[in-house]
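**Student:** dropping a prediction and its sequence here:
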Amino acid sequence: MTNYGTNIDAKWQKKWEETGIYKFDENNPGKNLYVLEMFSYPSASKLHAGHWFNYGPVDTWARFKRMNGYNVFQPMGFDAFGLPAENFAIKTGIHPKDSTEKNIESMEKQLRAMGAMFNWENEIITCNPDYYKWTQWVFLQLYKKGLAYRKNAPVNWCPSCNTVLANEQVLDGCCERCSSEVIKKDLTQWFLKITDYADELLEKLDELDWPEQTKAMQKHWIGRSTGTDAIFKVVDSDLEFEVFTTRVDTLFGVTYAVLAPENPLVDKLTTDEYKSQVEEYKNQAKKQSEIERQSITREKTGVFTGSYAINPINGRKVPIWVGDYVLSTYGTGAVMAVPAHDERDFAFATKYNLPIERVIEGGELPFTEYGKMVNSGEFNGLEGEEARKAVTKKLESMKLGSEKVNYRLRDWLVSRQRYWGAPIPIIHCEKCGTVPVPEKDLPVELPYDVEFTPDGKSPLSKSPEFVNTTCPVCGAPAKREADTLDTFVCSSWYFLRYPDNNNSEKAFDTDKINRMLPVDKYVGGPEHACMHLLYARFITKALRDMGYINFGEPFTSLTHQGLILGPDGLKMSKSKGNTISPDDYISEFGADVFRMYLMFGFDYTEGGAWSDEGIKSMGRFIDRVDRIINSCVEELNKDTNDKTSIDAAEKELNYVRHNSIKSILEDAEKMQFNTCIARLMEFTNALSKYLNEENKNTSILKESIVDFVKLLAPFAPHFAEEQWEIIGMPYSVFNEKFPVFNPKALIKEEIEIAIQINGKIKSRIEIPTNLTEKEIKNAALEDFHIQELLKDKTIIKIIVIKGRLVNIVAK
């Protein structure tokens, strides 16, 4: 083994720290490049291989860009509030503040040992008052603009975590953190009006350099649809309800209406005869998740209210039912049922023996495609968009409907009934109502001594010292808001704080942030597509509209790293016993071998299964590079004269050198790290081959080894610094410009072609590029290996594809 390892890592990390080589100079007139990885949550005290896969290769990309002339800003911090620390505290008795700070201290050491260019002077930790003071400030700005509001609403409740969840935090009807089944609960909660930005969030996606799948996920989550609101009046009542439909052309086929069990109209519409049945049904529905209720395969159920509504287009009286396949959180919480042309309605009508009447010409019922309207009075014969517009216009003239755009997106629920989070900066006064905490009184600090064993109530409500205060408006006794903010609020703006993290007067300086942002390259997991990434876009747009910044998108370019699996091919977890801790490998091989294995062994956007043999192979490669560079230094120190002519061996080395530069320039830009390292391996082979030549051109050898170390530097920063010193170059290799290739060196006078026998490659030969077809055939037949294989065979014909191959057909 080479002497490369943690001793070399420590040497160069100390040097980098002492010289401040990576300190970001915001006054540098060069090209600023803001590179950011999603910051980690310190729920454990150790970095795992997944952290490394997120941070290590991105640091390589940042170093590559630095050597290409960019003034790189690459900060690091911790997303430190949240349930895991609180649950750990409940289990162990260790306060979440204490465990979080200890974990951060440990993870900082590991991150520094990685040797990345992190600008630690810009570190932020979201659970520190000097950060969450400004999270509270952001909330207050939203409140003042009418983008934060409080209301009573049915919410997602996790009985295990004892807190409310946003819609985005419910996966397949379960809590995305603990997998417990989520139930519905009516609570007064705080919401942020992300729906005000639904159109812009949707329309600006196509302008972003983001993965198409992520953009598609956000488009689906926002769920914009254009349709018609139709008003159904209740028979013998002043009540009415609206339904939203994208198929108003089927309005004549409505034979019943269905309300969501949570719709407040249900109690008002239900007659005495059906009251007990409806109440029982509503109670059953509360036990079902939204995912279950929306399932296509699940049998549809419902109960009749005893009331009827009037179909607005034809005056027909239709029964009003309650059905749990209708959701109060989508549309109006009411649907018009057209069983002839909707599969769910058809199944429901069949089950309860309700009328099914065709109003669209077409195939077998239920016929759900577009077609000509039939049994629809004056609209017969119309179809598609023409039919939709005509029926909508008729409803508008009757003041019983209008065109409307609807969204799947719901407002962001940010209240949490847990302790370890930023307190919501609101005071409740009996005289003045809801009063925002004055900005001069921020932060509203989270008290340390609080009983936070979850019981469904906000832990802060059990702290009289925290809750009891005075109203800032009238001075009367008042109560603080006891809920804390969803931790996604903390991370929805953190990228704005990094460049100005020590500002005690403002969340950030507008001029500075406008110069620095948006983030040029953002890297993190795809699981955040419909949560963090959507929330960050919303907050950025809101702050822009308030005049605090002049851009509307936080992240110009986005890359998702893949997932490193356990050696068994399964997702790493402690319960499976397949987790990979980097520390032991780094102790044995050094940080650079670990980093290079991650980049070479896996496609960065896909990941894959860990292999111990793979990292050992990378260690052997680094050993080989060390030996070759030392051999090159020995050659360069010999008292020899440069050759005056360039022979084939030198041309070959020069070709590999410039081809490596060209390929790495192209592939590193796209984060295709595995192919970059493959080119470095080819360059290593070419240097080794050239060292075996008797007569060497020391000028070309020196140029090649200098370029090689520069190419290696972003991928193995500590090792490359060491080699740069060994070859006698001044500190630091990262102050050097990345090599550029010479196109002329890539023009080969000779090319390699394959020789096939009956379509199977049997040999390869180098030939001059100017040979005729006859000369190429002869060259192929003169190859010793081919001659051996053609013994006792008759050649039928020889096919030449110039520049590629020769195929000899023989029997």
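**Tutor:** Yes, it's here.

**Student:** going forward, measure contacts and count neighbours with C-alpha atoms only.
**Tutor:** Will do.

**Student:** ok, the residue lying closest to residue 509 once chain neighbours are set aside - contacts?
**Tutor:** Nearest-residue entry for residue 509: residue 500, 6.9 Å, with adjacent residues in sequence omitted and distances by C-alpha to C-alpha, 6 or more residues apart in numbering. With contacts taken as C-alpha atoms under 8 Å, 6 or more residues apart in numbering, residue 500 has the following neighbours: 122, 507, 508, 509, 512, 513.

**Student:** over to residue 117?
**Tutor:** Applying C-alpha under 8 Å, 6+ apart to residue 117 gives the contacts 22, 59, 62, 63, 74.

**Student:** got another, please set it beside the one above:
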Amino acid sequence: MESRYNPAEIEEKWQQTWLAEGSDRTPDNTDKPKFYALSMFPYPSGNLHMGHVRNYTITDVIARVRRMQGYRVLHPMGWDAFGLPAENAAIDRGIHPAKWTYQNVAQMRAQLQRLGLSYDWEREVTTCSPDYYRWTQWIFLEFFKAGLAYQKEAAVNWDPIDQTVLANEQVDSEGRSWRSGAMVERRLLKQWFLKITDYAEQLLQDLDQLDGWPERVRLMQENWIGKSTGAEVVFQTETGETIPVFTTRPDTLWGATFMVLSPEHPLVEKLTTESQAEIVTAYRTEAAAKNEIDRTADDREKTGVWTGSYAINPVNDEKIPIWIADYVLMGYGTGAIMAVPAHDQRDFEFAKKFNLPIKVVVQPTNETIDADTMTAAYPHEGVMVHSGPLDGVMTGKGSGQSVEAAVQWLEANGKGKGTANYRLRDWLISRQRYWGCPIPVVHCSSCGTVPVPDAELPVLLPENVEFTGRGPSPLAQLEDWINVPCPTCGTPARRETDTMDTFICSSWYFLRYPDARNDQQVFDPAKTNDWMPVDQYVGGIEHAILHLLYSRFFTKVLRDRGLLNFDEPFKRLLTQGMVQAAAYKNPNTGKYVAPSQIADLSNPTDPATGEPLTVVFEKMSKSKYNGIDPGDVLGKYGADTARMFILFKAPPEKDLEWDDADVEGQFRFLNRVWRLVCEFGDRASVQKTAEAQALNHDEKDLRYAIHYAIEQITEDLEEEYQFNTAVSELMKLSNALNDATCKTSPVYREGIETLLKLLAPFAPHIAEELWQRLGHTDSIHHQPWCVPDPTALVVDEIPLVIQIMGKTRGTIQVPAQASQQELETYARESELAQRYIAGKTIKKVIVVPGKLVNFVVG
């Protein structure tokens, strides 16, 4: 057999063979248990990066192992192909987004195929293709029919660079757009929403079903949904309007001394008196220009204006002034709060600034606080005072305590009711851009908003558009496309020109894969219910709220529409860490320097300033000069080496630091495996099955190493997916085979073939090549997964550690079944122990059965 390992030659050969033979095609039979392995599908940027390599390699190993374990496996790939990057690229390059996108899809598909990923390409989906977005539109109309899709005027997040609105989830903690990085503005626009709040409680409660998800992801979703329990209380204005207020502390209602409305509250104009109109209008204009982060910052000085009107506190009939302030948001609760300045620091600061009354209704049990001398709010526990029916009740939640007592009193007296509130807001899905899925409705002056009939789907995205800049959507300029007859009455009407948020496309794509070529239905429920839920989902933690929450929402809605028979889309979730690489940074200027500009990388200095540079490991980026091109790695070492390094370097959930030396190390390991198998193939070996009872000592030791590797690697791949330790066990087995003295034994053949089978999911090309070179005609990937033989794991002898005064001095071999007393005897009489205990008094002997003997000497 040829002794030189040439990855480029064998990898291309096997990739073409597997594709031609349909080796990775999803089986139709249902007599095997199913396993749905899925990576989050990528946006087709055209360039594969190391984050992609890691994500897809992890999922591929899982899929390959499950196939060998006897599962029927669905392992598909597709493209999240709509969105702003393609549109912006079209503007910058003078190319149509469709052409740009499909070029990138073809390029990235070829790059993925070079990795030897076992995808069923016959199920590929592309979200910008009409045969996909036809069904995205159909699903939207299902939401519309269910009353879950609606249009309203609202204050929205506006990205001034990308010229489109953003959902709350797409604005980061600093108030910047998730994609462009621009500071988000607030605008009042008529927009489409999906009523995700109708499912808030289900989305929260069903987190308990997701025991296969990382705890931090579940916690992030729980916090984003943000359930608060309390009461809704209705305040009446002097002119008869009602203002509902949600509060988590209804027990402090007797301490409410003013009300605050959001500047966007619909009653502001009605309640503003003539004398206050000018100042209120100016304040509302100023507030509209600020983002939510700025408005709600704790350290920001409070601002606000009085409307000139009053409300009546329903629990004590006191008249309290109604203010507006930008720290109250229309998107949370009812957009109105009762202010209790004695017991809420934000309200306290507001009251102090505007000289509003403060009334204490909670006193600590060991002292008395006075409203006139308070320097801060008292938000702590205590006893209720000045609170009518609650006087003397201890604060807190629970039977007999103040919050529950207040709710009971409010409900008994018709003043309010116990309820829950959620931080989660309805999902804003309108986008004022071209490259997205058209919203399939028509606006008719007579009939209102009319859904496009199913038979007329898809509403095709017109291609005859011009891109002149990042201004309004070109769809709004296409009068021939916009002007259509109303589907209901036939009179002239207008199409909706907003397109859908691209997260709509990715919220259901996993449901399409089981029936990806169906041109009559969104999917056959029988097929999708058979394959779903996804057994293992792999993707980045950055999608914990956006994509994962939306996907859960879609699944529940489609279940309630009679299409699905399960509650959650993803059984298990693995959020892989980032791939980082060394970058050279000037700590004084914060600038990065390209390695090619540094004279001595062992002592790096900034060529511009002469200052020492710091080596930092950060996420790969062109701007940090630390990007690694997967194509370069594949060209030099091959896909199997890249896969092995990615899997070996770190546990999948941890960040991975790129190291060229470790890549080289994996390449050397595969070369050793190549030589090991080739040398074995050149020998005339015994062709019979190994029998444990007929083996000599060396054969038993080797067979133990073989089956120990099977046991450990199988455990590593079952629950926690510890690929790094699995690769380590492969190396140990390779070393055991290399060092074995029984190379003509049938045990050695068992070891060689076991090594290749265990290696196959990790390095599929070299394993397949070597398997065939050993004379096998069927693919190694069609072989059953190895199962450890319990008899092989029974050993005659074990190593016993000898310690003197707690310090290890070496090991001796002893019978595996030796008793505690026999272990002590073996240890005492051993030449190793005698070196240290001869002539000394043994004060104590500590025996740990099966592990060590420790002598305490004097």
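**Tutor:** Ah, there it is. This is a predicted model, so every value here is computed, not measured.

**Student:** overlay the chains and give the TM-score.
**Tutor:** With the length set by TM-score structural alignment, normalised by the length of structure 1, the two chains reach a TM-score of 0.95; 806 aligned residues with a C-alpha RMSD of 2.4 Å.

**Student:** quick one on the thing from earlier: state the distance from the residue nearest to residue 509 of structure 1 to residue 510 of structure 1.
**Tutor:** Residue 500 of structure 1 sits 10 Å away from residue 510 of structure 1, going by C-alpha to C-alpha, to the nearest Å.

**Student:** residue 69 of structure 1 now?
**Tutor:** If you measure residue 69 of structure 1 against residue 510 of structure 1 using C-alpha to C-alpha, the figure is 26 Å.

**Student:** ranges for the helices of the stretch 701-811 of structure 1?
**Tutor:** Listed in chain order, the helices of the stretch 701-811 of structure 1 (DSSP state H, counting those that start in this stretch) span 717-726, 773-781, 784-789.

**Student:** now the last one, how far from the chain's geometric center?
**Tutor:** Centre-to-centre, helix 784-789 of structure 1 and its host chain are 55 Å apart (C-alpha atoms, centre = their mean, to the nearest Å).

**Student:** elements contacting that helix?
**Tutor:** Contact here means 3 or more C-alpha pairs under 8 Å, 6 or more residues apart in numbering; DSSP states H and E; on that basis helix 784-789 of structure 1 packs against strand 760-768.

**Student:** returning to that earlier point: between the helices of the stretch 701-811 of structure 1, which one is nearest to residue 630 of structure 1?
**Tutor:** helix 717-726 (7.8 Å; C-alpha to C-alpha).

**Student:** in structure 2, point out the residues matching the closest one.
**Tutor:** Mapped onto structure 2 with TM-score structural alignment as the criterion, helix 717-726 of structure 1 occupies residues 764-773.

**Student:** mind reading off the mean deviation between that stretch and structure 1?
**Tutor:** On superposition with structure 1, the average gap between stretch 764-773 of structure 2 and its aligned counterparts reaches 1.0 Å (mean C-alpha distance after the TM-score superposition for structure 1).

**Student:** which among the contacts of residue 117 of structure 1 count as buried?
**Tutor:** Members of these that pass the buried threshold by neighbour count (16 or more other C-alpha atoms under 10 Å) are listed as 22, 59, 62, 63, 74.

**Student:** ends of stretch 106-125 of structure 1, how far apart?
**Tutor:** Taking C-alpha to C-alpha as the criterion, the two ends of stretch 106-125 of structure 1 lie 14 Å apart.

**Student:** please state the offset of it from the chain centre?
**Tutor:** For stretch 106-125 of structure 1, the separation from the chain centroid amounts to 22 Å (computed by C-alpha atoms, centre = their mean).

**Student:** what comes up buried for that stretch?
**Tutor:** Using 16+ other C-alpha under 10 Å as the test for burial, stretch 106-125 of structure 1 gives 106-108, 110-111, 113-119, 122-125.

**Student:** check stretch 717-724 of structure 2 too.
**Tutor:** Taking 16+ other C-alpha under 10 Å as the criterion, stretch 717-724 of structure 2 shows 717, 721, 722, 723, 724 as buried.

**Student:** can you give me the neighbour number for the equivalent of residue 686 of structure 1 over in structure 2?
**Tutor:** Superposed on structure 2 with TM-score structural alignment, residue 686 of structure 1 falls opposite residue 736. Residue 736 of structure 2 has 17 neighbouring residues, counting by other C-alpha atoms under 10 Å.

**Student:** show the contacting residues for residue 736 of structure 2.
**Tutor:** Listed by C-alpha under 8 Å, 6+ apart, the contact set of residue 736 of structure 2 reads 702, 705.

**Student:** mean deviation of the helix or strand hosting it from structure 1?
**Tutor:** Assigning secondary structure by DSSP states H and E places residue 736 of structure 2 in helix 723-739. In this overlay with structure 1, the average offset of helix 723-739 of structure 2 from its partner residues is 1.0 Å by mean C-alpha distance after the TM-score superposition for structure 1.
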